[in-house]
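[1] Need coordinates for the below:
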Amino acid sequence: MKRVPTYSLYGVNSAEPLSDQLHFESIAARSRLHGWEIKPHRHERFLQILYIHAGGGEALLEGRREPLRSGSLVTMPPRHIHGFVFTPDTDGMVVTMTEPHLRTLLAGVPDALPLFEHPRHDRVRRGHALADALALFRGEMEAVSAWRGASLSALLTLVLIGIARLGNAEQPAAARRSSRPARHFRHFQQLLESDYRAQKEIGHYAGAIGITPTQLNRVCRQASGQSALQMIHARVLAEAQRDLLFSDLEIKHIALSLGFSDAAYFSRFFARLVGQAPTEFRQSGRARLPAFAVPPARDPAG
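    Down below sits the predicted model:
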């Protein structure tokens, strides 16, 4: 059974840890070795930032195909599937950091951390403060100067704050406030991400947060427009869709891995929310994806 591969760096097995908290390289340095194609994968413990100075290509971000061009900035948190195809003239950089290092750099602005929980693709125009910070980071990255590590950390903090500001500007005003409901909502998101496969009851999450199920539903509706149960179902559904599109796992194995007692129950759940049976979704979804995203056919002889 083939799952979506999990890497620490492009094409590097996940058992090989980063030698440091931070790694950076040009896009060409690794992509050229793989024919300018990075097949779909995810990182279990690392956040990645990819910035294109020139050239372009195409990104696969959680099933969405998005064109890449000069100024494209992709922020990819842990555990989210992504892949890339670059044109051979692409000039850019990739920065990889551990989650603890991200928290260390943003220790002074903890409210910014939730803004790095979902993939982003931004276009950063020339002259923007974030573009200037990225250019300074690249210059320091390519230089060998005294106190280089301290300079890179300072510049990377500027880059992270710039990315957070982009995300913050897109948030509804209610979600931007550091209110108690907002903190409860972020706590629920964190708990849900850690154990969504178990499909625990709303009361479990409410108790862990220290509020009632009714309060949790109200918090979720205010912040996302969905009830707590809808958010639980949406998270389970998102993982099911990933496995259907990017792995060759059988339906029954996907169902069991997501806490369903049998494949029939999972299929009814999936069809009710998506309007297609899992097999139909897999076939139609792969037909719309770029060829590099589709798992190779299994060898009957192997």
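
[2] okay, CA-based contacts and neighbour counts for the rest of this
    Noted.

[3] I'd assumed I38 was in contact with Y10.
    Yes: the pair Y10 / I38 is scored as a contact, 7.1 Å apart, by Cα atoms under 8 Å.

[4] Those two: which is more packed in?
    A side-by-side neighbour count of Y10 and I38, using other Cα atoms under 10 Å, places I38 first with 22 against 18.

[5] May I have the secondary structure class of the more buried one?
    strand (DSSP: H, G, I helix; E, B strand; the rest coil).

[6] does it really touch L60, like I thought?
    No: with contact defined as Cα under 8 Å, I38 and L60 do not form a contacting pair (9.8 Å).

[7] quick one, strands of the stretch 51-200 of the chain?
    Using DSSP state E, counting those that start in this stretch, the strands assigned to the stretch 51-200 of the chain run over residues 57-61, 64-68, 72-76, 82-86, 91-98, 120-123.

[8] To compare against the first, here's the next sequence to fold:
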Amino acid sequence: MVKHTNNIPHFGLYGESSWVDDPEFFHIEDIVSRSENLDWKINAHRHAQLFQVLILKAGGAMVQMDEKQQKLVGSWAIIVPAGVVHGFRFAPDTDGRVITIAEPMLEDIYREKAARFVKPLVSQPSYINFNGYQSTFSELWPLLSQLEKESEQTRKGRVLMSEYLIKAILLLLRRQQISSGILNTDITLQSQQTHELKELIEKHYKQHWSSEEYANALGTSVSRLNRLSKAMLNHSVHDLICDRLLLEAKRNLIYTARSVEEIAYDLGFKDPGYFSRFFKKASGVPPGRFRTLANQPTG
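    Just a heads-up that it's a prediction; the model follows:
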């Protein structure tokens, strides 16, 4: 049982303390590659800005998510949203894959038609049973294999292909979640409040809501909300707001031809000069310089 959640480590990937600051980041690996040398045990930890799904093909695991434990045998999918404490004790030689996805990639999906299918899947921890559903699992596994190939090779359209594959995997998981019956982990109040905070930031970041406004919307105090945010996501509320603004600014600079002034106004900045200072402080370079560097040809 987890009692002191503030002491639970945050990782990018398990055992790697650094966060990969890449809104298009994804990673896939087989369970054996990270677990075998650790005696098949992954201690309790959490990911601040990464969503994970584990697909078990064969073997088994004792899974801890927040304060709940569940024993799984055979073919399962395990859904682990960002901020949820989780740990595993795998049966030796368990065959499976772990997909790790940057939350901004999920936020992009939320704005698409896929949102009504994907959002219920990724918003809370759950287990999806594939035992007795071999035909469905046989559709899922080739998608994982193709995603592995995309992660291992540098090819044109790699990121786009990976996004399509990830969407297909998530949609198939949601179908199976509905078909087999949802086995939730009884999401904790902390996890629910964290999810609500992220949804509010996504809705209001361009309005530059203050930490106090988010706290009021959630019916709590600023100090309590900051404690929750730091414990679950390793960031203050203010940092989360700034990170979301910075991410959208970078996307606009890379993928649109709009001027810095236009981008500043679209993101709710009344003064383009203040936007430029905000961007340089957060990223290390002025927005114009960032655009130049980002659009330089590679290779």
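
[9] Give me the TM-score for these two chains.
    In this superposition the chains share a TM-score of 0.54, using TM-score structural alignment, normalised by the length of the second structure; 199 aligned residues with a Cα RMSD of 4.2 Å.

[10] quick one on the thing from earlier: which neighbours do I38 and L60 of the first structure share?
    When contacts are counted by Cα atoms under 8 Å, 6 or more residues apart in numbering, I38 of the first structure and L60 have G83, F84 as shared neighbours.

[11] how about the helices of the first structure, start to end?
    Listed in chain order, the helices of the first structure (DSSP state H) span residues 27-31, 99-105, 129-142, 148-170, 173-176, 180-195, 202-209, 213-224, 228-246, 251-257, 263-274, 278-288.

[12] Quick one: list the elements packing against the third one.
    Meaning helix 129-142 of the first structure. Taking 3 or more Cα pairs under 8 Å, 6 or more residues apart in numbering; DSSP states H and E as the contact definition, the neighbouring helices and strands of helix 129-142 of the first structure are helix 148-170.

[13] Just give me the match in the first structure for R291 of the second structure.
    Aligned by TM-score structural alignment, R291 of the second structure pairs with nothing in the first structure.

[14] Hmm, R251 and R291 of the second structure touching each other?
    No: taking Cα under 8 Å as the definition, R291 of the second structure is not a contact partner of R251, at 9.7 Å.

[15] higher neighbour count, those two?
    Between R291 of the second structure and R251, counting by other Cα under 10 Å, R291 is the more crowded of the two (20 against 12).

[16] so who does that one touch?
    Taking Cα under 8 Å, 6+ apart, we find R291 of the second structure in contact with K250, L253, I254.

[17] so which of the helices of the first structure gets nearest E117 of the first structure?
    With Cα to Cα as the measure, helix 180-195 is the member of the helices of the first structure nearest E117 of the first structure (9.3 Å).

[18] And stretch 35-42 of the first structure, what's buried?
    Residues of stretch 35-42 of the first structure classed as buried: W36, E37, I38, K39, P40, H41, R42 (neighbour count, 16 or more other Cα atoms under 10 Å).

[19] returning to what we had before: I'd like the helices of the first structure as TSV, with distance to T6 of the first structure and mean neighbour count appended.
    Formatted as TSV, the helices of the first structure follow (distance: least, Cα to Cα, whole Å; neighbours: other Cα atoms under 10 Å):
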stretch	distance to T6 of the first structure	mean neighbour count
helix 27-31	17	18
helix 99-105	16	16
helix 129-142	26	17
helix 148-170	24	17
helix 173-176	32	14
helix 180-195	17	17
helix 202-209	28	16
helix 213-224	29	18
helix 228-246	12	19
helix 251-257	17	17
helix 263-274	25	15
helix 278-288	20	15
